[in-house]
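Q: Attaching a predicted model along with its sequence, questions to come.
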Amino acid sequence: MKPIIGITTNYVDDDKFFMDLGLGALGQSYSAVAIDYFNAIKEAGGIPIIIAPTYDTDYLDSVLNLCNGILITGGNDVNPLLYNKNNNSKVGRVLKIRDNSDFYLTEKCIEKDIPLLGICRGIQVLNVVQGGTLYRHIDTNKLLDHSAVNSYKSIISHFIDVEKDSFLYEAFKTTRIGVNSFHHQGIEKLGANLKSIAKSEDGLCESVQMENKKFIVATQFHPEMMFEDEKLYLEIFKLFVKKCKN
C-alpha cells in the first residue's frame, strides 16, 4: 500500500474573502492549503490527506497513528514568544491554533521517529521546537531579500549550496541548486540536534535535517511549487515518500 502522508493546513477566519468568491457565510472559518503540496505528494507516490489545525491532541494522535509521514507546510509566522523574542511590527499575523497544532505534530514525529518534511514555515517550526531562534524579519542590508512575493511560483530567486552528506544531496544529486523564495523570516540560531545542510549565497540556512532519525528534513524554499516545471524538485518528495515506506 502507498504510504499515507498528512499535510498540515492554514487556519483562515477571513469569512469575507471566501464570501467574495461566492463561498460560505458570515462567521465561518476555513482550513486552507495550496494544492501544490497535495500534488507533489501524490506525484511522488504517496496518499496525501489534509489535517485541519486544531487544539484537539486526541485527534492529532489519531492522525499520527494513521499516517506514515507528516508534511508541515508554509503559512503564518511563528509566534516570536515561542523562541523568547518580543512581537513587533515586522512580524506577520500569528495564530495560536496553527502554532499549537504544528508544534504538537512536529514534537510527536521527533519522539516517535515518524518521517517529517517541513517546508518554509515548516523549517521554522522544527527549528523553534528544537530550541532555535528566528530572524523576525530578515535585514536586507545584511542578507538577501528572500521575499520575492511578486514572482511566479517556480521562478528561481537565488542559488543554494548543498552539503554532500545530507538527504538533500541524496535527493538532488548536486551541491548547487536554484530555489524560489517567499519568506521574510529565517533561521538565526540553529536548534539542538539539527544539522544545516544547505545555505544561500548570503549564508542563511535553507535546509536542515535531524541527526539519528529516519527522515526529519526541512527546507526554507518551496520545491512543491517547482516540480511541475522541473521534475528535479520532485526528488525530495520521492525520497520522503520512500522513507515513509521503510
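A: All right, it came through fine. Numbering: from 1, shown residues only.
Q: C-alpha from now on. contacts and neighbour counts both.
A: Noted.
Q: so how far is the first residue of stretch 168-180 from its last?
A: 16 Å (Cα to Cα, to the nearest Å).
Q: Return the set of buried residues in that stretch.
A: Leu168, Tyr169, Ala171, Phe172, Arg176, Ile177, Val179, Asn180 (16 or more other Cα atoms under 10 Å).
Q: now stretch 86-105
A: For stretch 86-105, by 16+ other Cα under 10 Å, it's Val91, Gly92, Leu95, Ile97, Arg98, Asp99, Ser101, Asp102, Phe103, Tyr104, Leu105.
Q: what's in contact with it?
A: 8, 10-11, 53-55, 57, 60, 64, 70, 72, 76-81, 125-126, 129, 136-137 (Cα atoms under 8 Å, 6 or more residues apart in numbering).
Q: Distance from the chain centre to it, please.
A: Here the centre of stretch 86-105 is set off from its chain's centre by 14 Å, with Cα atoms, centre = their mean, to the nearest Å.
Q: How about stretch 227-241?
A: 15 Å.
Q: Could you tell me the end-to-end distance of it?
A: First-to-last residue span, stretch 227-241, Cα to Cα: 15 Å.
Q: next, the one to line up against it:
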Amino acid sequence: MSRRPVIGIATQTLPGVPGERQPCWIMGRSYIEELRKVGAVPWVIPLISHDPDTLQEIFSRLDGVFITGGVDVDPSRYGEPKTALCGTTDPDRDAVEIALLQHALDRNLPVLAVCRGIQILNVACGGTLYQDVSTQVPAALKHDFFPTPEQPSRKYLAHDVTVKAGSRLGRILGDAVVPVNSMHHQAIKDLAPRLAATAYAPDGIIEAVEGTGSQYLVAVQWHPEELTETHPGMSRLFTTFASACAA
C-alpha cells in the first residue's frame, strides 16, 4: 500500500474566556473530513509563529498545503492601514499561513485554497485585497451570505461563476458556468503577478486563481467542501489535489 499524502492545514485562534477556557487553536471539521475522504492525512498546524524552527520541522514533512476559510487577512500584510471596514483578524494565522505558502511555492508542493485561502494566497504572492467588497465595489453583488440561526446552511448557492476555458480549474470542474456558495466580504483587488484569474462572479469579482506554471496551485473564493455531495466538480477539486500531493 502506498503512503497516504500528508497535507498541512493551519489553524485559527479561538480567544480564551476567563474562568472558562484558555486560548485555543481550532479548525472546522468539514475541511478535515473532505481531505480524509480522498485518502489524505490532514496535519493540523498550531499557530506557533514565535517558533519558526518547529514550524519548519512540520512543513518539511508535508506533501501538500490546504488553506481554509476564516477571519479577515490583516491589511498590514498588503501595505494598507486597517479600517473600520475590516473585521476580526488573526496575526498569528497570517504569519503561519504566509510562511506555509512560501514553503509550498519554493518547493513546488500542491496547494488548494478556499475562501480566505484565495485571499491570503494572493497577499503572500504580492497582491492586495478589498477590505470590504460591498462598500469598495459599488456595483458588487451580495457576497456575504454568512450562516445565521434562521438560515444556517452553508450550501446555499448564492450566484454563478464563469470559469475560464482551458484553465486547470475548468478541466477539474467540467463546466463553464458553476453555481457556488458565498461567505466572504473581502476579495482580491490587485491580482498578484504569479497568479492568473480563472473564474469571475457576474459583478467582476475574481472567484478563482491558479498558478501560471506547472505546480498544482488552485484557489477558489467559495467553499467547495460544502458542495462535494451535490456537485461532482467540487469533489474533483479534492481528489485531484490529493492525487497531486500523492505524486
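A: The structure has been received and is ready for your questions. Everything numeric here is computed off the predicted structure, so don't read it as measured data.
Q: Mind checking which of the contacts of stretch 86-105 of the first structure are in strands?
A: Among those, the ones falling in strands (DSSP state E) are Thr8, Asn10, Tyr11, Ile70, Ile72.
Q: Quick one: map the last one onto the second structure.
A: This means Ile72 of the first structure. Matched across to the second structure, Ile72 of the first structure falls on Ile67, judged by TM-score structural alignment.
Q: quick one, what contacts the residue nearest to His183 of the first structure when sequence neighbours are not counted?
A: Leaving aside its chain neighbours, His183 of the first structure sits nearest to Ser147 (4.8 Å; criterion: Cα to Cα, 6 or more residues apart in numbering). Contacts for Ser147 of the first structure (Cα under 8 Å, 6+ apart) come out as Ser181, Phe182, His183, His184.
Q: repeat that with 10 Å
A: Ile138, Thr140, Ser157, Asn180, Ser181, Phe182, His183, His184, Gln185 (Cα atoms under 10 Å, 6 or more residues apart in numbering).
Q: Likewise for Leu14 of the second structure?
A: Arg21, Gln22, Pro23, Cys24, Trp25, Ile26, Met27, Asp90.
Q: mind redoing it with 7 Å?
A: Pro23, Cys24, Trp25, Ile26 (Cα atoms under 7 Å, 6 or more residues apart in numbering).
Q: Mind telling me what the first one corresponds to in the first structure?
A: Pointing back at Pro23 of the second structure there. Checking TM-score structural alignment: Pro23 of the second structure goes with Ser29.
Q: thought its match was touching Asp15?
A: Yes - with contact defined as Cα atoms under 7 Å, Ser29 of the first structure reaches Asp15; the gap is 6.3 Å.
Q: what's the neighbour count on the nearest residue to Val17 of the second structure once chain neighbours are set aside?
A: Sequence neighbours aside, Pro23 is the residue nearest to Val17 of the second structure in space, at 7.5 Å (criterion: Cα to Cα, 6+ apart). When neighbours are defined as other Cα atoms under 10 Å, Pro23 of the second structure has 11 of them.
Q: is it true that Pro23 of the second structure touches Pro15?
A: Yes - at 4.7 Å, Pro23 of the second structure and Pro15 qualify as touching, with contact defined as Cα under 7 Å.
Q: So for the two, which residues contact both of them?
A: Shared contacts of Pro23 of the second structure and Pro15 (Cα under 7 Å, 6+ apart): none.
Q: if we can go back for a sec, Throw the buried residues of stretch 86-105 of the first structure into CSV and include distance to Ala40 of the first structure, thanks.
A: Shown next, in CSV, are these (distance: Cα to Cα, whole Å):
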residue, distance to Ala40 of the first structure
Val91, 29
Gly92, 27
Leu95, 26
Ile97, 26
Arg98, 22
Asp99, 24
Ser101, 22
Asp102, 20
Phe103, 23
Tyr104, 24
Leu105, 20
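Q: Could you single out the nearest of these to His222 of the first structure?
A: Distances from His222 of the first structure to the buried residues of stretch 86-105 of the first structure, taken as Cα to Cα, are shortest for Asp102 (17.8 Å).
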